[in-house]
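A.B. asks: Kindly return the folded structure for what I paste below:
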Amino acid sequence: MNKICLKYFLLPWIKNAPKIYILNLNTDSRTLKKGDLFIAIPGTKKDGRNFIYEAICKKVSAILYETKKKGEHGIFKYIHNILIIYFFKLSENVSMLASRFYKKPKKGLKIVGVTGTNGKTTVTQLINQWSEILGNKTATMGTLGNGFYNALCPTQNTTSSSIFIHSFLSKISEKQTKLVTMEVSSHGLIQNRVKEVPFDIAIFTNLTQDHLDYHESMEKYASAKWLLFSTHKVKKIILNADDKYGKIWLKKLFNYYTIAVTIKNTAQKKYSTKWINATNIEHYNNLIYITFESSWGIGKISSSLIGTFNVKNILLSLACLLELGHSLCSLITTSNKITPITGRMQTFIVAKKPIFIIDYAHTPDALKNTLNAIRLHYKKYIWCIFGCGGERDKKKRSIMGAIAEKIANKVIITNDNPRNEKEMTIIEDILSGCKKKKKILIIKNRQEAISYVFLKAQYNHVILIAGKGHEEQQIIRDRCIYYSDKMIVLKLLEKNI
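C.D. replies: Predicted coordinates:
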């Protein structure tokens, strides 16, 4: 347990604070304990400043209270002998406070941050998995959970709070961990959650439509992602140079240490410090072969991760591991040991039964890439089962409907996480992008939709279940119920073997 004097702790921001000892930092009034320093800041749903008296009742050591008035910074007040300190722009400084409280990670721990619309989970998991194969102890923070590789604890957010992040880094730093990867969301960047994280490498995967309910426009969404490379602590930057924004940012970062990853645009080499370029890609049913040239040399790797988008994910991961000091030879020889990521193009094959593929694709670009990958690799009849989340980016629904109708042979629209939005409203939004609406099936119950398609599909068909991937719950109104696409598929295949 950390124990630190408030006077020393706040010295960079506030002088003359009393000699009070604090045991923990906390922004959540529900979990406050005696001895905590309560950081009262506005949240996306609730304002922590409204829970001051709850914190006092729980006998916290002190309270930092966000003020919008610069002149109030450093004012001390007492309520029932509990110190309240006014702090200007407190929300923007929580990451720095957490970094100071938990101390910076020990030397030797490498931190890799990955941002982008699609591919964050795959790239972080690939880097960890590949590194583990090569004998390193790794940890990760992201959509699949937080913790050591293959021992993850579930999380609600892609990017955790500043306090949790620095606490996590402090703990794993003490356990001989060599590498930690972190998914960095646009929300996390806007909210300064990783402001004081010392990234050795930051990776950009791509930027396509998503989260416009939060960011309002692609310009604002792009600006949020750009924060990682323009205002954060990053030593080296790896960019998908085939992406529209990746190309722009590569030129803007001309004077920085950058690595360009491309499968088609070798001209981008001139703007980067180092580069990797795929010169040939061979697709087979369940395998892909990538021949490449790079600043480290030439080579050929094989993988069971299919799809052109996964070629980029693999090469981004390869560039990262090369920059971390692994030899090109060792990475080439171990590439075929990498297995698909949970809920990301996860394939289930049983003889004389349809092929099931589960993927997290919940954006227009992800759905398009996933369906095109299946078409390229399998060249078979494709069933596409998908829905869209309620109370989220509504603009993408019709686009996803149009994509599914165009590429798949048969489309079934079902529920994803409708939340408090009417199910049929979501479905009608998706249908508005389809030209032949009468040919689209609607089965609102997701389990029933999957079971129906399994009974109707032939053994040489492919069934894509998109949108939820690894998730094991479904949000209907205010209830979270247990639900897993994977378990439904396994039960269906088990019954019919």
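
A.B. asks: CA only for contacts and neighbour counts going forward, please
C.D. replies: Noted.

A.B. asks: In the stretch 251-400 of the chain, mark out all the helices, start to finish.
C.D. replies: 308-323, 328-334, 364-378, 395-407 (DSSP state H, counting those that start in this stretch).

A.B. asks: I'd like the structure of this one too, to check against the first:
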Amino acid sequence: MVVQEPGTPRALERHLRPQSVAETSFEELCAALGAVRGSLNPAANPLVRGVSLNPQVVQPGDVFLAISGARRHGAEFAATAVANGALALITDAQGLAHLPADFQLPVATVENVRAVAAAAAQRIYGTATRCPQLFGVTGTNGKTTTTFMIRSILEALGTETGLVGTIEMSARGQIIPSVLTTPESTQLHGVLASMAEQQVDAVAMEVSSHSLSYGRVDALSFAVAGYTNLTQDHLDLHGTMQEYFETKAQLFTPERSQRAVVMVDDAYGQQLVDRALVPTESLSLDAGHPGADWRVENLQHSGLGHSFNITHRDGRTLSTRTGLPGMFNVANAALAALMVLASGVPLHALQQALDASDPLSVAVPGRMQVVGESPVAVVDFAHNSDALAKALDSVRPGPGGRRIIVFGATGDRDTTKRPDMGAVAVRHADIVIVTDDDPHGEDPAPIREQVAAGAARAIEAERPEVQLHNIAPRAKAVEFAVSLAGANDAILVAGRGHEVSQDVAGMDVELDDRVELANALKLHGFVTIP
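C.D. replies: The predicted structure is shown next:
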């Protein structure tokens, strides 16, 4: 059940914190962080009960951590933090220059404020000892689905669970209201302490490269880390694929994780296994990796999904299925099951849970979400070349049917993948409809043209029979796709998944691919899935 609660970010912040906190003196906190007390109010030593990087969400009793931002320094907004109830401030040398000489709160400095934020939160909220068991999933594609599957398995085992990811944060099945997509480290420690307070035993968490780069998962210890795959994405942040990989690899160190399970069906997965510094088991769907510890075998179609075995080199076997379409969901399901096994759950208990409740068929909003069956109509979050290819291959048209794809590329992101996405669509679909995704601050027309140019080159060189259309806005493109479809065709609307608004020049425009696809199907006389 989604909790719809109006309120300011400051009001919603309260949902991200435990109700009970052991007060920590400012002096104790500074000593733990190696922070140096300044000349402002040097004798003051308040008892603090919270920590925040954002002056707008500071709660009474907080330490405000004033960091240097891209355009402004957080210390410039110290007055807001004080008005909201901050009792002390930690900043850097640059931040001191922004404070008035008569500033009333005690102040300390560190060299890098963001680098100590997680440690400050851990100290205040007690997450070194008050934290659920953590399952962290990283990789380019599949993180969300794998975490949903881990949670589903754990619930089938009778475990009280939580989830932290791009679609939702929840504890014991209740959504935690938030305006956040990715919590800051201070908020993440707070919400994990809150979950522990609610007797949540285990949390499945997406661990993105951004969260590793910006220290958002610092000072946490994952019981099991999992790796799905690595394909081109986020190069606007990382620059190169190797840098992207190195960021992901940070999760597989003793400072962050205790054990790991790694898919080795790409070169980066194999590289990760070879250099992982924690006990690691490898997993493969590919016969080309006979040395993998675990292999997926006896694969059979089962409804829209597959049944299969996961077999260890020593002969141990799990038998299971997933109702979600696509081989990539077989990979996600196998990874989820093995991560739970690696956490110490006995194999026989895991097998009983897999048999009893089909936990790997859990529905994941906007991830291969089936909206209609005749024609097959699916919405998926695929927003890079590898994900597009896999999603298209997993939507199977009927006899004589065609694959139709509606997709675009996001603005203000890695521009090099746009023409490649167009080419991939041509190689895997029969009708390609390029439209807008989230243009953000860019003019959407040139983005579409860059994607369509890659598609046009692939049509000329490889598949001249493919139809190419460039249509905006997105809702019109979805309706056009359905207007072309027959009962045996398969339609994939890709790129936005669960999202319900489109970012156009900084404005949120209401748009839900699932709603648009369902409406278009009904308009053209097709039946939708409730």
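
A.B. asks: on that earlier part again, figure out which of the helices of the stretch 251-400 of the first structure is closest to residue 454 of the first structure.
C.D. replies: When the helices of the stretch 251-400 of the first structure are compared by CA to CA, helix 364-378 sits nearest residue 454 of the first structure, at 17.3 Å.

A.B. asks: quick one, longest strand in the first structure?
C.D. replies: The strand spanning the most residues in the first structure, taking DSSP state E as the definition, is strand 274-283.

A.B. asks: now that one against helix 364-378, angle please.
C.D. replies: 50 degrees (axes from the mean of the first three to the mean of the last three CA atoms, to 10 degrees).

A.B. asks: contacting residues around stretch 55-73 of the second structure?
C.D. replies: 9-11, 13-14, 47-54, 74-75, 77-78, 80-81, 84-92, 94-95, 112-114, 117 (CA atoms under 8 Å, 6 or more residues apart in numbering).

A.B. asks: Tally up the residues packed near the closest residue to residue 136 of the first structure other than its chain neighbours, please.
C.D. replies: Spatial nearest neighbour of residue 136 of the first structure, chain neighbours left out: residue 178 (6.3 Å); criterion: CA to CA, 6 or more residues apart in numbering. When counting by other CA atoms under 10 Å, one arrives at 19 neighbours for residue 178 of the first structure.

A.B. asks: Over to residue 478 of the first structure?
C.D. replies: 9.

A.B. asks: any idea what it aligns with in the second structure?
C.D. replies: Under the alignment (TM-score structural alignment), residue 478 of the first structure maps onto residue 506 of the second structure.

A.B. asks: distance of the residue lying closest to its match once chain neighbours are set aside from residue 410 of the second structure?
C.D. replies: Distances taken as CA to CA, 6+ apart place residue 440 nearest to residue 506 of the second structure, at 6.0 Å, with adjacent residues excluded. With distances taken as CA to CA, to the nearest Å, residue 440 of the second structure is found 7 Å from residue 410 of the second structure.

A.B. asks: Residue 306 of the second structure contacts residue 319, correct?
C.D. replies: No. Using CA atoms under 8 Å, residue 306 of the second structure is not in contact with residue 319; the gap is 11.3 Å.

A.B. asks: Among the two, which residue is more densely surrounded?
C.D. replies: The neighbour comparison of residue 306 of the second structure against residue 319 (other CA under 10 Å) goes to residue 306, with 21 against 16.

A.B. asks: what's the matching residue for the more buried one over in the first structure?
C.D. replies: By TM-score structural alignment, residue 306 of the second structure lines up with residue 288.

A.B. asks: so who does that match touch?
C.D. replies: Each residue near residue 288 of the first structure by CA under 8 Å, 6+ apart is listed here: 281-282, 302-307.

A.B. asks: Most neighbours among these, which one?
C.D. replies: Counting by other CA under 10 Å, top hit in those: residue 305 with 25 neighbours.

A.B. asks: What lines up with that residue in the second structure?
C.D. replies: In the second structure, the residue matched to residue 305 of the first structure (TM-score structural alignment) is residue 324.

A.B. asks: Next, count neighbours for the spatially closest residue to its match that is not a sequence neighbour.
C.D. replies: The spatially closest residue to residue 324 of the second structure, leaving aside those adjacent along the chain, is residue 305, at 4.9 Å (CA to CA, 6+ apart). Using other CA under 10 Å, residue 305 of the second structure has 18 neighbouring residues.
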